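Novice: Below are the sequence and a predicted model for it; my questions follow.
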Amino acid sequence: MTYYETDNGGKGEMVAESITVGIGGDDDNGDYVGLRQSPCDCEGGDSQPRSLGRSLWLWARSVVVFIFLVSLAAVFFTWVGPFFMNKEIIPVINWEAETFSPPVLAVFVFASVALFPSLLLPSSPSMWLAGMTFGYGFGFLLIISAITIGVSLPYFIGSLFYHKIQGWLEKYPKRASVLRLAGEGDCVHQFRAVALIRISPFPYILYNYCAVATNVRFGPYILGSLVGMVPEIFVTIYTGILIKTLADASQSQQFLSAPQIVFTVVGFCVTAATTVYFTVYAKRKLKELQTEDEQLLQ
């Protein structure tokens, strides 16, 4: 080790080429550890060019991704969308309109939304059908009433397999830690946690069965589920209305009018922004609840 000191006792310069530390007795058989100082630039000379280059790279990558997404959307709306509408959506809509009356469709939507979650089947297509056929008003009432049954049946069925579900949750402690938040605290805390879990991107069907294993009470569970699923219901109803609008325009081989285009674009942007906002908000609040619980346990 080399050390240089100024004459006035001020701060000097130290250059450490190598340091050897011995461990052991006075004999020559002791263990030694060699430490070597790696050269570094304490001034940070090129940190600013590096950060500038990284920022330019991030901007360039964002522009490329944006151009790719715009191109993909243009291809979809120009070729894929019309083909899918003409070959799949329009025949199904025409078949439903000719075969079933609105009361029969209402019964089908209610039964599917109420029973499909217990069978581990998605119910979103049925919600789209409710939007296409009944719109926001009656469509929302129909879906929310069916969801009451759809989230209750798996809760009671899951109680029959309580210990098996508990074992599954123990295999995935990180994901289970979020679900267990709903089973802690008072009814208000449980209601809040369930509502946030429903808004978050956690799989809807899985939570129906896993909820009972977290010891959440049924009252906060059902109320939190209904409140937390309101944004998703409106999104699915809007999706059904949008599909019906595009299908009608494609079937009549007419372009949408200017007001329809404006309302469609604005509605889509608002729906997407709302979905992202509620998802990010729910994830942030769930992390805050996890932090609060960890602090209480310490």
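Specialist: Great, that's in hand.

Novice: from here on, contacts and neighbour counts on C-alpha atoms
Specialist: OK.

Novice: Give the burial count for residue 93, as a bare number.
Specialist: When neighbours are defined as other CA atoms under 10 Å, residue 93 has 17 of them.

Novice: and it, what element?
Specialist: Under the criterion DSSP states H and E, the helix or strand holding residue 93 is helix 90-99.

Novice: which residues are contacting that helix?
Specialist: Defining contact as CA atoms under 8 Å, 6 or more residues apart in numbering, one finds that helix 90-99 is touched by 247, 251.

Novice: And the contacts of the helix or strand just after it?
Specialist: Beyond helix 90-99 in the direction of the C-terminus, DSSP H and E gives the next helix or strand as helix 102-115. For helix 102-115, the surrounding residues in contact (CA under 8 Å, 6+ apart) are 123, 126-127, 129-130, 133, 142-143, 145-151.

Novice: Now do the next helix or strand after helix 102-115: distance to the chain's middle.
Specialist: Scanning forward in sequence from helix 102-115 by DSSP H and E, the next helix or strand is helix 124-134. What separates the centre of helix 124-134 from the centre of its chain is 23 Å, taken as CA atoms, centre = their mean, to the nearest Å.

Novice: the inter-axis angle of helix 124-134 versus helix 90-99?
Specialist: Regarding helix 124-134 and helix 90-99, their directions subtend 60 degrees when assessed with axes from the mean of the first three to the mean of the last three CA atoms, to 10 degrees.

Novice: quick one: buried residues of helix 124-134?
Specialist: Burial within helix 124-134, assessed by neighbour count using 16 or more other CA atoms under 10 Å, is assigned to 124, 125, 126, 127, 128, 129, 130, 131, 132, 133, 134.

Novice: Second structure for comparison follows:
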Amino acid sequence: MTYLDEDGINVDGDHTKDVMRNHGGGEYVKLRWDPQSEATITTERKGSRIWYWVKSGLCFLCLGCVALLAAKWVGPLFLEKAIIPMINWETNRFTSPELAVLVFASVALFPTLVMPSSPSMWVAGMTFGYCFGFLLIITAAAIGVSLPFLIGSIFHHKIEEWLEKYPKKASLLRCAGGGNWFHQFRAVALIRVSPFPYILYNYCAVATRVKYWPYLIGSLVGMVPEIFVSIYTGILIKTLANARHHHHTLSAPEIILNVVGFCVTVGTIIFFTVYAKRKLKELQKVDDLLLK
């Protein structure tokens, strides 16, 4: 059993506690900081951090192996059996103005039907490139995000009841409905960039009491990275398909350009996703504090 003597030193000789006397004659115990426990905690933190990076490295290594396998076997087969026939069919069946109408209609109407419009954006990239493809998509997207907003206003109460079943997601969406015009615009743009399903948000936005104009402009601004990534994807698919169809390999500059473009695209997606998630959490915390 360990006890303190008059000098505040236990019988084991460890200076872990001091018995101090105050002016009234009473005694109190003064605890000392133990450096060994602090060192243990620091070591555990370093170990967990190293283990996190090891797991991340292994994960990226596995993803890289899967990507190499896909590029070696799955990619060429997919290009030959699906992409090349589709490009040939589009070229022989439709003219450029007709394709423009089809792309515009699909981007404008598919979100209302809860269907993804990314393949249509790929076609825009294949056919029209960056400039006209972007103008075509962004104009159609203005209609694509407006129609669900207007339809959702009719079923406003039903959507609110549905959101009540998912309080965590609902609180994230409702942070876009408060504050001034700029606050709503920024929140909507961040939601568009974040991994939240944008097709669902088109209908749920009206239940968050966000105004139409900040919703529209925030949606279009938030969709800009996705549009450019989709256009680039379409151009890359067409480049690889043409090389496969004509049985010629890409030159070294073309390979370097495509690899760099692909890396920049992936990096852009990761950056905007992480940034949007962090900013949305900050906005959500601020709104929670205001509600309290």
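Specialist: Received the coordinates, thanks. Here the structure is a predicted model, which is why all the values come from computation and not from measurement.

Novice: TM between them?
Specialist: For these two chains in superposition, a TM-score of 0.86 is obtained (TM-score structural alignment, normalised by the length of the second structure); 270 aligned residues with a CA RMSD of 2.2 Å.

Novice: rewinding a little: with distance to residue 290 of the first structure added, can I get the buried residues of helix 124-134 of the first structure in a markdown table?
Specialist: Written out in a markdown table, the entries for those read as follows (distance: CA to CA, whole Å):
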| residue | distance to residue 290 of the first structure |
| --- | --- |
| 124 | 30 |
| 125 | 34 |
| 126 | 35 |
| 127 | 33 |
| 128 | 35 |
| 129 | 38 |
| 130 | 37 |
| 131 | 36 |
| 132 | 40 |
| 133 | 42 |
| 134 | 40 |
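
Novice: Next, the buried residues of the top helix by length along the second structure.
Specialist: Secondary structure of the second structure read by DSSP state H shows that its longest helix is helix 252-291. Neighbour-count burial for helix 252-291 of the second structure flags 258, 261-262, 265, 269, 272-273, 276-277, 279-280, 283-284, 287 (criterion: 16+ other CA under 10 Å).

Novice: OK, contacts around residue 21 of the first structure?
Specialist: With CA under 8 Å, 6+ apart as the criterion, the residues that contact residue 21 of the first structure are 32, 33, 34, 35.

Novice: What's the separation between it and residue 220 of the first structure?
Specialist: Shown here: residue 21 of the first structure relative to residue 220 of the first structure, a distance of 64 Å by CA to CA, to the nearest Å.

Novice: What lines up with residue 191 of the first structure in the second structure?
Specialist: Counting by TM-score structural alignment, residue 191 of the first structure lines up with residue 185 in the second structure.

Novice: how far apart are whichever strand or helix holds that match and its match in the first structure?
Specialist: In the assignment (DSSP H and E), residue 185 of the second structure maps to helix 181-193. Its aligned residues in the first structure lie a mean 0.8 Å from helix 181-193 of the second structure after superposition (mean CA distance after the TM-score superposition for the first structure).

Novice: counterpart of the next helix or strand after that helix in the first structure, which residues?
Specialist: The helix or strand immediately downstream of helix 181-193 of the second structure is helix 198-204, counting by DSSP H and E. Following TM-score structural alignment, the partner segment of helix 198-204 of the second structure in the first structure covers residues 204-210.

Novice: okay, and the longest helix of the second structure goes to which residues in the first structure?
Specialist: On the first structure, the counterpart of helix 252-291 of the second structure by TM-score structural alignment is residues 258-297.

Novice: for the matching stretch, the distance to its chain's centre please.
Specialist: On the basis of CA atoms, centre = their mean, the separation between the geometric centre of stretch 258-297 of the first structure and that of its chain is 9 Å.

Novice: One more: stretch 246-263 of the second structure?
Specialist: Averaging C-alpha positions (CA atoms, centre = their mean) puts stretch 246-263 of the second structure 27 Å from its chain's average.

Novice: before we move on, what about stretch 91-101 of the first structure?
Specialist: 34 Å.

Novice: For the contacts of helix 102-115 of the first structure, name the two members farthest from one another.
Specialist: For these, the maximum inter-member distance is 23.6 Å, found between 133 and 151 (CA to CA).

Novice: how about the nearest residue to the residue nearest the centre of the second structure, chain neighbours excluded?
Specialist: Centre of the second structure computed as the mean C-alpha position; nearest residue by CA atoms, centre = their mean is residue 273, 2.8 Å away. Across the structure, with CA to CA, 6 or more residues apart in numbering as the measure, the residue nearest residue 273 of the second structure apart from its sequence neighbours is residue 194 (5.0 Å).

Novice: Just list the residues touching the one you found, thanks.
Specialist: Residue 194 of the second structure makes contact with 272, 273, 274, 276, 277, according to CA under 8 Å, 6+ apart.

Novice: swap the cut-off to 6 Å and go again
Specialist: 273, 276, 277 (CA atoms under 6 Å, 6 or more residues apart in numbering).

Novice: Please convert these to JSON lines, extending it with distance to residue 202 of the second structure.
Specialist: Listed next are those as JSON lines, based on distance: CA to CA, whole Å:
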{"residue": "273", "distance to residue 202 of the second structure": "19"}
{"residue": "276", "distance to residue 202 of the second structure": "18"}
{"residue": "277", "distance to residue 202 of the second structure": "18"}
